[in-house]
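> I need the structure of the sequence given here:
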Amino acid sequence: MYQRGRRYQRVGRSRLPLRLRADKRLRRGSDPPEPITSRRELAAVVADAAAADAYALDTEFHRERTYYPMVALVQIAWHDHLAIIDPLEVPIEPLADLLEGDGLAVLHAAEQDLELLQHECGTQPRRIFDTQIGAGFIGYRTPSLAALHEHLLGVDLPKEARMSDWFQRPLPEPMLAYAAADVERLLEISEILHSELRARGRLEWAEEECAFLLERANTGRTSGNAWRRVKEVRRMTGRPQALAKAVAKWREEYAALVNRPVRHILSDLGVAAVAQRLPRTLSQLRDIRGVEPRNLRKGADRELLDFLDQIRGEDLEIEPRKQTPKLDQSLKPAVNLITSWAAQHAAEAELDPALVATRSDIEALLEGDPDCRALRGWRADIVAGPVQQLLDGTAAVAFDRLGKLVLEERSGRPI
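Sure, this is the predicted structure:
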C-alpha cells in the first residue's frame, strides 16, 4: 500500500490536506499535497468541496488497452485547497455527492473525464464549465490547458510527467506536481474566461455549449447506437445494414464485458464484412478482411459465430430508407467558398471556427437539414442567417481589397 507521511490543517471540524502556498502557485521546489488514501480523508474533502460555489476537477487515466478508462488519479481544487485522490487505494464513488451538488464543476476538455466519472461514480456533474469551450468563444482554437496557462496567466505547466505511467506506485513527486498543477489554477482561468465572456456578451453561448456537452455525455455510449460510429454500416441499407447493426451491438457489448477496446475485438471493416458474409465456420470467419484472429481469442470467435447463427434467420427490424435532403448540384461549388467565409468570419469575430461551423455543418445547412447544428441557438445568427441571405440571393460573398472574403449586399447587376 502506497503510504507516505501526510500533513493537514484544520478547517472548522474537518481535517483537510495541507493547502499549497497562499498565492496558489505551485513553485519549483514546493511539495505537492500527499494523495488521499482513506475513506475518512475523502469524505472530508467531499464535504468541504461541496460547500464551494465552484471546484476544479481533473483525472489521470489510461485506456489504450481497455474499453473503459482506467482511473489512476483524481485532482480537485476549491477555494484555496487542493486534493489528489488515489483511486487505487480508496474507491471514488463518494465523489457522487460532490458531483450532484450545486457547485459548478470546472474542467478542461471534459468529454473523457465525464465518461470516466459516470463509470466510476455512477453520475456526472450537474453543472460544468469547460475551459476549452469557453476559450473558444474568445478566439482560442481548441487550446490545450498548457496554452491557457501560458496566455492567460503567464506561467508554464510542468511537462515532464505528461506521458508517464500513472499506475506506478509510489508516484514520484514530479508526477504529483504535474497532476496538482492541472487543477491548481483552473478556477482562476475560469474566472478570467467568465469575465471576458461577459464583456463580449458571449457567456450564455459558452454555457449553452457546455450544457450541450453535458447532455451528450449523459446520453452516454450505448450498444444500441454503436453502429452510428461505424462509417461502413451507416452507408449500408436494408437487411445487410440490420445485420451489421446487430454485429456492431454485439461487438460493443462484448468489448465492455471483457474491458477491451472495440477495435481490438473486431475492426469497423470487419463489422460490415462479417454482416455481409455471415460465416459459419472458424476458417470462414478468419478469412474475412478486417478480422484479426489474434483479437478473437479466448472464445470470442466461437461466441461471434454463435451470435451469427442466432441472427441469421431472425426477422430483424429494417429501417426504411430515409428521404434525406440532398445537396443541390448547383450549390456544390459554393460549399468550399462558404466554409472558408465562415471560418474567416469566425476568426474575425474571435471565435473558434470549429465551434461555429464545420464543412459538414455548411453542407447540412445548404441541404436544408432541419437538425443542422448551425440552426440552433447562437449559431443561427452567426452562420445560418447570413447563409440564408446567400441562398435568397440578397447577399454575395466577395473578396475585398485585402483579399479577405466578405459578405455584402448583392447589387443584382451582372458583370
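> When you work out contacts or count neighbours from here on, use the C-alpha atoms and nothing else.
Will do.
> the strands in the chain, which residues?
Along the chain, counting by DSSP state E, strands occupy 8-11, 14-17, 54-62, 70-78, 81-85, 104-107, 128-130, 395-399, 405-409.
> other SSEs contacting the shortest one?
Here strand 128-130 touches strand 104-107, helix 203-219, going by 3 or more C-alpha pairs under 8 Å, 6 or more residues apart in numbering; DSSP states H and E.
> Let's have the strands of the chain in TSV, adding mean neighbour count and distance to Gly29.
Listed next are the strands of the chain as TSV, based on neighbours: other C-alpha atoms under 10 Å; distance: least, C-alpha to C-alpha, whole Å:
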stretch	mean neighbour count	distance to Gly29
strand 8-11	11	19
strand 14-17	20	18
strand 54-62	21	22
strand 70-78	23	20
strand 81-85	25	17
strand 104-107	24	26
strand 128-130	24	30
strand 395-399	16	55
strand 405-409	16	51
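> now the other sequence, so there's something to compare against:
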Amino acid sequence: MTDDASTPLLEPRDGLPDVVTDTDAAKAAIAAFAAADGPVAVDAERASGYRYGHRAYLIQLRRNGAGSALIDPIAVPDLTAMGAALADAEWVLHAASQDLACLAEVGMKPARLFDTELAGRLLGLPRVGLGPLVDSVLGYALEKGHSAADWSTRPLPEDWLRYAALDVELLIELRDALEERLIAAGKLDWAHEEFAAIAAAPQQEPRPDPWRRTSGLHRVRDRRRLAVVRQLWYARDELARQRDLSPGRVLPDAAIVEAALTMPTSADAMSAMPVYRGRSQRRELSRWFGAVADARALPDKELPPQTAPYDGPPPPRAWAARQPDAAARLAAARARVTAIAEAHQLPVENLLTPDTLRRAAWQPPTPPTAEAVAELFRGRGAREWQIGLTAEAVAEAFANPEPPEAASGPAPASGPAPASGSASESGDAGAPPAESPGSSA
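Reported below is the predicted structural model:
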C-alpha cells in the first residue's frame, strides 16, 4: 500500500482517555484490563535524551473489552498489580527489547509477547518502524512527531497524549495481520521462538568501562589521556545522576574528549577552552578540572589499557595476516549464511549474529561437524530454527573453506530463515554495545 492510499489516524476510536495519576484510577484500570480478554497492546515513553537513565514516563495499554489506558508511572510507580492482572495475556509490543527494562522497573513483565517489529523483520519487510508497518500492512498513517519529546514534562500536552494513545490503537490489529503473514510464510514457529527468547532474556548487566562509549574516543591515543576521559565521564555521571539529567546535557562528549586532548594544567586554562566557556560549565569548573588533575596524578599502573578487554577474536580485517585459515573459514561461512538469509528473505543478522559467526570461525569445533557447530551456536544463544538453517552449511564451509578472495557466492541451503531479537553488529570487533544508564551515546 502506498503513502497516497493510507488513511491518517488522527483520534483514538474511543476518545482520549484521562491519564491515570492516582491509586483509585489505577485500581479501576487494573480491574478493567483484568476483566477483558485477548492480547494487550503495551508501549512506554521515556525521556532518555533529557533525564538520567531510561525509566518510563508514560505507559500505554490497550485491550479489547477494556479500551485504552494512559498511566503515569511517576505518579503511580508500582504497577505490580497491573502486571499480575495481565500475567496470562500475550503482550504486543513494538521493538519489545527497548521497553521491557523500564516496564520491569514498575513491576510489569510479560510471560508471553508478540513483537511486531521483529515479526516484520522475519517477514523480510523493508521498513519495520511502527509507522511504516501500520501504513504498509493496515493502510493507516501514524503521526510520529513526538517520539523524541521530553516525556518527563508535566502536565503532558494533549497532543502528546493523543500521539501516545494512537501508538497502541492499532497494535493488536497489526499483530493479527502479521501473524497471518507469518503463517503463510511458514515462519510462525520461528517467531514464537524469537518472542520466547526475548521474554525470557535476563536483565542486561551494566557494560564494563561504560566511559569507552564516549563519542570521539578514537581520537584519544594514549593511556594518560584515556584516564582523563574516564575521570571526566564518572564525574559527569555522578552529577547527572544527582540532577536527574541526561549526561550529555550536563557535559557534552566533545568537551570530555577536548579536555583529554588538551590536558589543561590549570582551571584558568580549562576555562579558556571554547567547550568550557558556557555558564553551566564554568559553574562546575572545579569539578571538571579536578577530574583532569586526578587523572594526571594517577600512577602508570592505574591507567586504563589502550583497548578494552575483550574475550572474542580480533577484528576480521587482521585475520588474513594473522590466521589466514580463519579468514578463509569466515569468508566461506559468511557467504553461505548470507545466501540462506537471502533465500528466505531475512536480514542476515537475524539469521545468525555476526559475533556468533566470527567466534565460530576463529575457534571452530574439531572436527567441524554439523552437530558440533550446532552445539557451539546453541551455547551462544542461537535459537533452534536458526541452528537448523545454518549449522550444516557453516560446518561445510569450515570443512572446505575457499580462499577469501574466491568465496563470493555459495549455494543457498534449504529451510526457513531468520528472525532474532539480536541487534545487527556491523563493527569489526567487540561484542554488541550495551548502553549503561549514564552513558551518553
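> How alike are these chains, TM-score-wise?
In this superposition the chains share a TM-score of 0.68, using TM-score structural alignment, normalised by the length of structure 1; 372 aligned residues with a C-alpha RMSD of 4.7 Å.
> rewinding a little: I'd like to know which of the strands of structure 1 is closest to Leu197 of structure 1.
Closest approach to Leu197 of structure 1 among these is made by strand 128-130 (12.3 Å; C-alpha to C-alpha).
> just to revisit the earlier point, Throw the strands of structure 1 into TSV and include distance to Leu243 of structure 1, thanks.
Below are the strands of structure 1 laid out as TSV (distance: least, C-alpha to C-alpha, whole Å):
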stretch	distance to Leu243 of structure 1
strand 8-11	59
strand 14-17	55
strand 54-62	33
strand 70-78	32
strand 81-85	45
strand 104-107	40
strand 128-130	39
strand 395-399	46
strand 405-409	47
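> Pick the most buried one from the helices and strands packed on strand 128-130 of structure 1.
Most buried of those, by mean neighbour count (mean count of other C-alpha atoms under 10 Å): strand 104-107, with a mean of 24.
> For it, give me the average deviation versus structure 2.
Following superposition, strand 104-107 of structure 1 is found to deviate from structure 2 by 2.4 Å on average (mean C-alpha distance after the TM-score superposition for structure 1).
> among the helices and strands packed on strand 128-130 of structure 1, which is nearest Arg162 of structure 1?
strand 104-107 (17.4 Å).
> just checking, what packs against that closest one?
strand 54-62, strand 128-130, helix 186-199.
> In CSV: those, plus distance to Tyr178 of structure 1.
Output for these, formatted as CSV (distance: least, C-alpha to C-alpha, whole Å):
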stretch, distance to Tyr178 of structure 1
strand 54-62, 10
strand 128-130, 20
helix 186-199, 13
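> out of these, which comes closest to Ala273 of structure 1?
Nearest of these (C-alpha to C-alpha): strand 54-62, 30.4 Å.
> quick one: that closest one to strand 70-78, angle?
When axes from the mean of the first three to the mean of the last three C-alpha atoms, to 10 degrees is applied, the directions of strand 54-62 of structure 1 and strand 70-78 differ by 160 degrees.
> Report the separation between the aligned partner of Tyr254 of structure 1 in structure 2 and Leu58 of structure 2.
Matched by TM-score structural alignment, Tyr254 of structure 1 corresponds to Leu239 in structure 2. Using C-alpha to C-alpha, to the nearest Å, we find Leu239 of structure 2 at a distance of 25 Å from Leu58 of structure 2.
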